[in-house]
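1. Curious how this folds, go ahead:
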Amino acid sequence: MPEQCFLRWRRKYGNIFTIWFGEQPQVCVAEFNKIIETFQKDGEAYSGRFTFEEFDKLVRGGTYGIIMTEGEFWRGQRRFALQIFRDFGLGKNLMQDKILSELELLFERIEEEIKEGKDVDFGENIDISVGSIINNFLFGYRFDNIQDFIHPWSLIRLWPSLRYLPFVNSYFEYLKGVDNQLFDFHKRQIKEHLNSINSPPTDFVEAFLLEKQQKDLIGVPHDFTIEQLVGVANDLWFAGQETTSTTLNWGIAFLINNPNVQDKVHAELDSIIGDFDRIITTADRPSLPYLNALINEIQRMANLVPLNVAHKLTKDVKIDGYYIPKDTTIIPQISAVLADGEIFENPEEFSPERFLDENGKLKKVDELIPFSIGKRQCLGEALARMELFLFLGNLLNKYKFMPGNDGIPSLKRINGGTARCRKYKCRIIRREESCSN
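-> Coordinates of the predicted model:
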């Protein structure tokens, strides 16, 4: 696994080392305190982004979006996106209500498959739910079934896994075709919005288009172009879908592989919630330390971004006496931190207890940084945390997850843009029935 390779190199070469992709050096910071010292305490210096500008120009006309842009352009677009997240209730009851509405529809799909006596493809079902939440935020509609969802999702999954590989030229025509299809999907959604823009806006695209209209009217230069909107939609769709649904899919796979852990979280839910049909909300979070510890351990073990995301220095820096010039590619090796045995004892073991103190209370572990750190910290972190708690809490309160006919899910990862879980089906049992037997 990549993180184990980074840990071996750290032991051999030290906390900071350089790897080479052809003629391109990449400096790696592979120790937690050094990551804090650099990417957090001097965040602006480490906030640049390494990009293939010529490739982006050939494929999509330029570098757009939020994830792969930098400088004032990136700061302005990130600030706007965060404001719209806040306006639409991110971290508040409004967003919670939307998540819980999707959860009810997920329950309906699961109940239908239970009724038919089928093993359930959990990953497919959670993809629809999480995809509908971010799609509703962006474009104002949800997916009614898997067929609506499959096309954009398959393209989103292909793109980040391949786009920034150093040998990308051999995939150029293939990637260009994928990219054109993906952006055509987003352009169609945006084109429909152009015909009727609501004020106040009801989704992100409308908010962006209203901002564009206002700046066009007063005649000031701005970055709120249709090309940028397509890029932002792509970034937010991927960030809001891939990481959360993949984490939840891993979570159920870990629980099926570790039934003792599932028993413990069920015991906590029975003690605190005490009703299989009661909907858990974020107000319950402080009362459920084991569930919170479980979510932390799922994120640590899933270790979703094994290769980490490359940054670029915006000025010359010195780290531990090493001079590193401006524009150097530099990477915080967060995946190595999450797998570091000096921080997390027996890191290969699935153990939520590592996040609990001797009194069973949730303890803060600073080294758990699955959403990155510094200026490039995930802007959708609040939404993702809410989704993970509400989905896992309510699913585990209502159901027990067991191996399907094909056996327990494999924990062997599929490494790409993110570390995905292999496809599996599981048996889902209503807890009210399993407890009464």
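
2. Only C-alpha atoms from now on, for both contacts and neighbour counts.
-> OK.

3. Isn't A233 up against H186?
-> Yes: taking contacts as CA atoms under 8 Å, A233 lies within contact range of H186: 7.0 Å.

4. Who has more neighbours out of these two?
-> With neighbours defined as other CA atoms under 10 Å, A233 and H186 compare such that A233 has more, 24 against 20.

5. Secondary structure of the more buried one: a helix, I assume?
-> Yes: looking at A233 with DSSP: H, G, I helix; E, B strand; the rest coil, it is inside a helix.

6. where's it relative to G393, distance?
-> 29 Å (CA to CA, to the nearest Å).

7. Then C421?
-> Going from C421 to G393 by CA to CA gives 20 Å.

8. Now the nearest residue to L7 once chain neighbours are set aside: which helix or strand?
-> Leaving out its chain neighbours, the residue that sits closest to L7 by CA to CA, 6 or more residues apart in numbering is A336, at 5.8 Å. In the assignment (DSSP states H and E), A336 maps to helix 334-338.

9. Show me what counts as buried in that helix.
-> By 16 or more other CA atoms under 10 Å, the buried positions in helix 334-338 come out as 334-338.

10. Nearest to N260 among those?
-> Nearest to N260 among the buried residues of helix 334-338, counting by CA to CA, is L338 at 22.8 Å.

11. what's the nearest residue to the closest one if we skip its chain neighbours?
-> R300 (5.6 Å).

12. Quick one: list the elements packing against the helix or strand containing the one you found.
-> Element membership of R300, judged by DSSP H and E, is helix 289-302. Contacts defined by 3 or more CA pairs under 8 Å, 6 or more residues apart in numbering; DSSP states H and E place helix 289-302 against helix 226-257, helix 259-272, helix 381-398.

13. Another for comparison:
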Amino acid sequence: MSALNHKMLDLFTWVATQFWLVNYIQRLRFLPDWFPLQFKKVGKRGLELQKRMRYWPWEQMVDHFKRGIAGPSIALEYLEKNENLDTVRDVLGMVYSAGVDTTASTFASFISQMLLHPHVQRRIQAEIDGNMGPGDALPSFEQRPQLRYLDAAWRESMRLNPAAPLGISHVSLKEDVYEGYYIPKFTGVISNIGYASHSP
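-> This next block holds a predicted model:
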């Protein structure tokens, strides 16, 4: 993981665990910057990191393209479709930053499951060894259909420990009724993925 990923993950984790008065009294955001409120400083730092996360994947892709080492990527697909460069850059930044914490926690969960269940790890290794060609370092996406046990173990790991157990909050744009529950317009809705993935 790059240093930028670590900084973003650390900031995200820290911010998510703090009580921010501005979340409850939103008019506080209009106070001047010199006013001694920590959320202003944290917000500026987060904005700087967000801008770096937005531009870094694009800069990496351009660098790899110039050096002739760019493989297939979503960036090249967008460029071949003559998409706006700002749009391509923004999509790359969103995809990259959205995956920092979820990818790290998903891999950590899978590794911990392998440590807890070494017999599963041995069976996965045997399946990989039986399906890999000589000189292959890692399985490719094309080999995924042959690695059914690995795929099942990966999916089970994500079910046991979803990266975002409370999902992403949404807001209802109109009033609705869902399975007998009345949801007023502009109500925050959070899906409990953690509960759903453990519910029989």
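
14. quick check, distance from the helix or strand harbouring Q147 of structure 1 to the centre of its chain.
-> Element membership for Q147 of structure 1 (DSSP H and E) is helix 146-162. A distance of 15 Å separates the centroid of the chain from that of helix 146-162 of structure 1, by CA atoms, centre = their mean, to the nearest Å.

15. Can you give the contact residues for whichever helix or strand comes after it?
-> As assigned by DSSP H and E, the chain's next helix or strand after helix 146-162 of structure 1 is helix 172-194. Applying CA atoms under 8 Å, 6 or more residues apart in numbering, the contact partners of helix 172-194 of structure 1 are 59-60, 139, 152, 155-156, 158-159, 162-163, 205-206, 209, 230-231, 233-234.

16. ok, 10 Å please
-> For helix 172-194 of structure 1, contacts defined as CA atoms under 10 Å, 6 or more residues apart in numbering pick out 55-56, 58-60, 138-140, 151-156, 158-159, 162-163, 168-169, 203, 205-206, 209-210, 226-227, 229-234, 237.

17. Identify each buried residue in it, please.
-> Buried residues in helix 172-194 of structure 1, counted by 16+ other CA under 10 Å: 175-176, 178-179, 182-183, 185-187, 189-190, 193.

18. Kindly indicate which of those lies nearest S245 of structure 1.
-> When the buried residues of helix 172-194 of structure 1 are ranked by distance to S245 of structure 1 (CA to CA), L182 comes first, at 19.3 Å.

19. Please pull up the equivalent of that closest one in structure 2.
-> Aligned by TM-score structural alignment, L182 of structure 1 pairs with G46 of structure 2.

20. Tell me the residue in structure 2 aligned with L217 of structure 1.
-> Matched by TM-score structural alignment, L217 of structure 1 corresponds to no residue in structure 2.

21. ditto for T328 of structure 1
-> Per TM-score structural alignment, T328 of structure 1 is aligned with T187.

22. What is the burial count for its match?
-> Neighbour count for T187 of structure 2, taken as other CA under 10 Å: 14.

23. doesn't N394 make contact with R431 of structure 1?
-> No: using CA atoms under 10 Å, R431 of structure 1 is not in contact with N394, being 11.7 Å away.

24. Mind checking which of those two has more residues around it?
-> Of the pair R431 of structure 1 and N394, N394 is the one with more neighbours under other CA under 10 Å, namely 21 against 18.

25. What count of nearby residues applies to the closest residue in space to the more buried one that isn't next to it in sequence?
-> Leaving aside its sequence neighbours, N394 of structure 1 sits nearest to I280 (CA to CA, 6+ apart; 5.8 Å). Residues lying near I280 of structure 1 (other CA under 10 Å) number 21.

26. quick one: common contacting residues for R431 and N394 of structure 1?
-> Applying CA under 10 Å, 6+ apart, one finds that R431 of structure 1 and N394 are jointly contacted by 276-277.

27. With structure 2 overlaid, report how far the helix holding A336 of structure 1 is off on average.
-> Its aligned residues in structure 2 lie a mean 1.1 Å from helix 334-338 of structure 1 after superposition (mean CA distance after the TM-score superposition for structure 1).

28. How far off centre is that helix?
-> Taking CA atoms, centre = their mean, the mean C-alpha location of helix 334-338 of structure 1 is offset from the chain mean by 16 Å.

29. same check, this time on stretch 160-168 of structure 2
-> The chain centroid and the centroid of stretch 160-168 of structure 2 are separated by 11 Å, computed with CA atoms, centre = their mean.

30. and what of stretch 93-111 of structure 2?
-> Taking CA atoms, centre = their mean, one finds stretch 93-111 of structure 2 lying 4 Å from the centre of the chain it belongs to.
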